[in-house]
Each structure stands twice: as C-alpha cells, then as structure tokens.
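Q: Have a look at this prediction, sequence included:
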Amino acid sequence: MALKLGLAYNDILSNEPLPSGELVIDDTGLALVISVRPARRDDDAQLAQIAYETWSTDTSPLPRPARDAPFFATIEPEHVLVAATSSLGAVGFATLLPAAELSDRHAELCAHVQILRSTAVAPRLQGAGIGGILLDAVQREAMQREASRVETKILSTNPTAIRLAGAYGYREEARLVGRYQWDGRTVDDVLLALEIPHQADGFPSASLSSASLNMDSYHDIG
C-alpha cells in the first residue's frame, strides 16, 4: 500500500528544483510528488483508464465504462481537476460542475452550489492520501468559483468515501434509503454537503488514508 509522508517538498534537500506538491511513496517504494492542475485534452486516455479500473458496484450505480470510452465524451476538461506527477502523468481526478449547469429550471437560484460528481485514484496509489489532496483542491476551486456550498452523493456501500468526505468537512444531509437494488442487496444514496465560509482561514485536513473513491452525484444518476 502506498504511504503519505508528513513532509512538505520544501523540506527535502536536493540539487534540482522541485515542483510544488505533496510527497507520497507508491507500493514499489518510488517517491512521487503529487500536484493538482486543471485537466487537459491529452489527459483523456489516462483518466479513462483510471475511471475503468476504479469502477465497482460498491461505488457506482452506473454500468462500467467501456475500456476504450473517451473520458471527455460526457464532460469538458474545464470541469475536471487532475492529480498528477511529472513522471506518471495523471494518477487521479475529481469532477466538479456548477449546479446551475445541471438544473433545467431556476438555475440562478443554485448559482452558489458546485457538484462534486466523482473522484477516483489510480489503484496503485490508493491509500496514499491523494483522495484528500483532491478534496482540498475541490474546496479551493469551489472558492475560486465563488461557491459557498459543494454537494456530492455517495453510495452507502462506499463507506471509505463517506468517511474521507466527513474528515474534510462534508456532512450527511439526506439519505435515500433503498434507492438502488442490485446483486441481491439494497443500497442507500447518501447526500453530503460542504459549507464553505465566505472568508476561510484555511482548509479542513485529515490524516485518514484514502482508497479509491467514486462519488456519484446528480449528473450521473439517471
């Protein structure tokens, strides 16, 4: 399992300039610096691979995406944040959309809300804290968009994602009990929300290790 080190990259001595970001060690012992940036069109193949590899019936009510399905077929890069390293490229992502774009009516009434549609981390780096790095970036991006609220839905069969979201300030606001039934089980759909103060002195943080997440929200659920 990958480990997250409690070091800032500025604390590491090196003869070479280092990019900003957080240091993690993957399951082979390789040190990687994780930074979060806006998605680019050329991320498509790597993001599609991550989405394919991290899908499960525990994390999504939707069918598994085809292995060769373009990632940007259903979402624009401007709505995607990418966790990346200089050597591996994309290793995780979060999709964040304005609620107003998902509302057919009265869009102006929810202009203050952003929807965290999904978050995923490449399997080889699950447990390194990249999910938390992405959630921090989501909050910063939401603040840049002048939002005061971020909403997401997570299946009750994905308790790791629910715990991680809770550690970063998300609170359960509603639960659709028995919303889905498959594989002989009944699954709840859990609505969580993060309230963003108008003037934030900082961001919630947590030491909880994160596994692969897939938070399906309004846009994904038919």
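A: On my side now, so go ahead.

Q: Could you use CA atoms for every contact and neighbour count after this?
A: Will do.

Q: Now do the residue most central in space within the chain against residue 51, distance only.
A: Nearest residue to the geometric centre of the chain (C-alpha atoms, centre = their mean): residue 119, 2.6 Å. According to C-alpha to C-alpha, to the nearest Å, residue 119 and residue 51 sit 9 Å apart.

Q: for this protein, what spans make up the strands?
A: Per DSSP state E, the chain carries strands over the ranges 3-8, 22-25, 31-38, 80-85, 89-98, 113-121, 149-155, 171-182, 185-195.

Q: Deepest-packed of those strands, please.
A: strand 113-121 (a mean of 26; mean count of other C-alpha atoms under 10 Å).

Q: Return the list of helices and strands in contact with that one.
A: Here strand 113-121 touches helix 44-54, strand 89-98, helix 99-102, helix 130-144, strand 149-155, going by 3 or more C-alpha pairs under 8 Å, 6 or more residues apart in numbering; DSSP states H and E.

Q: Now with 6 Å, please.
A: When contacts are defined as 3 or more C-alpha pairs under 6 Å, 6 or more residues apart in numbering; DSSP states H and E, strand 113-121 sits against strand 89-98, helix 99-102, strand 149-155.

Q: Which one, of the ones you listed, ends up nearest to residue 167?
A: Distance to residue 167, taken as C-alpha to C-alpha, is lowest for strand 149-155 among the helices and strands packed on strand 113-121, at 14.3 Å.

Q: Skipping adjacent residues, who's closest to residue 151 in space?
A: residue 193 (4.3 Å; C-alpha to C-alpha, 6 or more residues apart in numbering).

Q: what about versus this one:
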Amino acid sequence: MSDVSDLSGLVIRKARPADEAALADLDRRTWAPDNSAVPRPAAGPHFFDRFHLPDHFLVAELTGPEGNRVVGFLRLVQPVLQQSAAHVRQIQGLGVDHAVRGRGVGAALLAEACAEARRQGARKITLRVLSSNTAARRLYERAGFHVEGVLREEFRVEGVYVDDILMARRL
C-alpha cells in the first residue's frame, strides 16, 4: 500500500477485525460537530457492524520501535448497490488523529482510496462533506475533488443549519 515521505513508518492498509478497538477510540477522539452530522460515537470498543465491515476501511498505521499505532481511517464503499452504479465508490468517513494532522496522513488515505477504487473497477469517487468542515474541504480539493452539488441547510448540528457539499473526482 502507500507510504508518506514526511511520516516515516506510515503504512496504509486494509482494516482487520483486530483494529476494532483502536478504530472505535480514534472515531470518538476525532468526532466534532463540524465534521459529522451524526451524534458522537458511544464509548466502547464497537466500530464494525453488519453495514461497516473491515473490508470497507483503509487504516493508516504508524509503525515504529514502540509498536504500531492506528492514526487514521477511511471508509470506501459502493454507495448504490445496483449494477448501474457499480462504477462509483464513495468515501463515507475519514478520521485522522489530531497528533498527526497536517502531515500527509489524510492525503495518503485519499490517494490509496482512489487506487483501491480503481482496482475495484470504479471510474468515479464521491464524498459528502459539511460546509463547516473547511479543513477537510481544502484537503479534498488538493486531492482533485470538485463540488458537484450543495444541499442547502441539509443538517442542523448543535442548533446551526449546515450545508451538505457533494464532491467528486474522476479516476
């Protein structure tokens, strides 16, 4: 999988069932009202379920002499389970540990997601991002995503109406 030059020891790989507790912890720590329209994840080790399988996730893992540490994740799925949409993949969640933000982990996850989508036969990759999440929007734009649509005031998060921005990239 991918490596990042400014983060020695970073590896992007497919998730494994054994990653569940680390991913659940990271998901809770990275949740914020500007990046999610769903409530904060509940405490506990549960991350995977029948709709969120390990095969759907890429994991950013930092390896080193002290051991390995999960520092990011990305969920990649076919959003519409019809043959007519088999050429599309969607990113449905991306989280990066605050300790390594701004150092290329998110970009590495996006690059590997595009490569994985191509391996799966996709021609297009999409995502949805809250208008309040300006850091993620800049990351996606740098990775070649462009706005395809805006759902005005689609969510009300902590009393504030927020737009849902649809972005896409051709592969």
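A: Nice, thanks for sending it over. Everything numeric here is computed off the predicted structure, so don't read it as measured data.

Q: quick one: TM-score?
A: Scored against TM-score structural alignment, normalised by the length of structure 2, the superposed chains reach a TM-score of 0.92; 167 aligned residues with a C-alpha RMSD of 1.6 Å.

Q: picking that back up, make JSON lines from the strands of structure 1 and add distance to residue 65 of structure 1 to it.
A: Shown next, in JSON lines, are the strands of structure 1 (distance: least, C-alpha to C-alpha, whole Å):
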{"stretch": "strand 3-8", "distance to residue 65 of structure 1": "29"}
{"stretch": "strand 22-25", "distance to residue 65 of structure 1": "29"}
{"stretch": "strand 31-38", "distance to residue 65 of structure 1": "22"}
{"stretch": "strand 80-85", "distance to residue 65 of structure 1": "17"}
{"stretch": "strand 89-98", "distance to residue 65 of structure 1": "16"}
{"stretch": "strand 113-121", "distance to residue 65 of structure 1": "14"}
{"stretch": "strand 149-155", "distance to residue 65 of structure 1": "18"}
{"stretch": "strand 171-182", "distance to residue 65 of structure 1": "18"}
{"stretch": "strand 185-195", "distance to residue 65 of structure 1": "20"}
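
Q: To residue 44 of structure 1, which of those strands lies closest?
A: Within the strands of structure 1, the stretch nearest residue 44 of structure 1 is strand 89-98; the backing value is 9.4 Å (C-alpha to C-alpha).

Q: Trace residue 99 of structure 2 over to structure 1, please.
A: Superposed on structure 1 with TM-score structural alignment, residue 99 of structure 2 falls opposite residue 124.

Q: Please name the residues that touch its match.
A: By C-alpha atoms under 6 Å, 6 or more residues apart in numbering, the contact set of residue 124 of structure 1 is empty.

Q: Look up how far residue 109 of structure 1 lies from it.
A: From residue 124 of structure 1 to residue 109 of structure 1 the distance is 41 Å (C-alpha to C-alpha).

Q: repeat for residue 36 of structure 1
A: Counting by C-alpha to C-alpha, the gap from residue 36 of structure 1 to residue 109 of structure 1 is 30 Å.

Q: Who are the contact partners of the residue nearest to residue 151 of structure 1?
A: Contacts of residue 193 of structure 1 by C-alpha under 6 Å, 6+ apart are 150-151, 170-171.

Q: And residue 93 of structure 1, by the same measure?
A: 81-83, 119-120.

Q: just checking, what residue in structure 2 corresponds to it?
A: In structure 2, residue 93 of structure 1 lands on residue 73 (TM-score structural alignment).

Q: Which residue is the nearest non-sequential neighbour of the aligned partner of residue 41 of structure 1 in structure 2?
A: Mapped onto structure 2 by TM-score structural alignment, residue 41 of structure 1 lines up with residue 17. What sits nearest to residue 17 of structure 2 in space, not counting adjacent residues and going by C-alpha to C-alpha, 6+ apart, is residue 54, at 6.1 Å.

Q: Would you mind measuring from that neighbour to residue 98 of structure 2?
A: 23 Å.

Q: Comparing the two, which residue is more hemmed in?
A: Taking other C-alpha atoms under 10 Å, residue 54 of structure 2 and residue 98 do not tie; residue 54 has more neighbours (20 against 12).

Q: Could you check how far the counterpart of that one in structure 1 is from residue 60 of structure 1?
A: In structure 1, the residue matched to residue 54 of structure 2 (TM-score structural alignment) is residue 77. Applying C-alpha to C-alpha, the value for residue 77 of structure 1 to residue 60 of structure 1 is 21 Å.

Q: what's the answer for residue 136 of structure 1, then?
A: Relative to residue 60 of structure 1, and taking C-alpha to C-alpha, residue 136 of structure 1 is found at 23 Å.

Q: neighbour-wise, which of the two wins?
A: residue 60 (22 against 17).

Q: Map the more buried one onto structure 2.
A: Match for residue 60 of structure 1 (TM-score structural alignment): residue 36.

Q: Setting aside sequence neighbours, what's the nearest residue to its match?
A: residue 130 (7.3 Å).

Q: What residue in structure 1 is paired with the one you found?
A: Using TM-score structural alignment, residue 130 of structure 2 sits opposite residue 155 in structure 1.

Q: OK, contacts around its match?
A: 188-190 are the contacts of residue 155 of structure 1 under C-alpha under 6 Å, 6+ apart.
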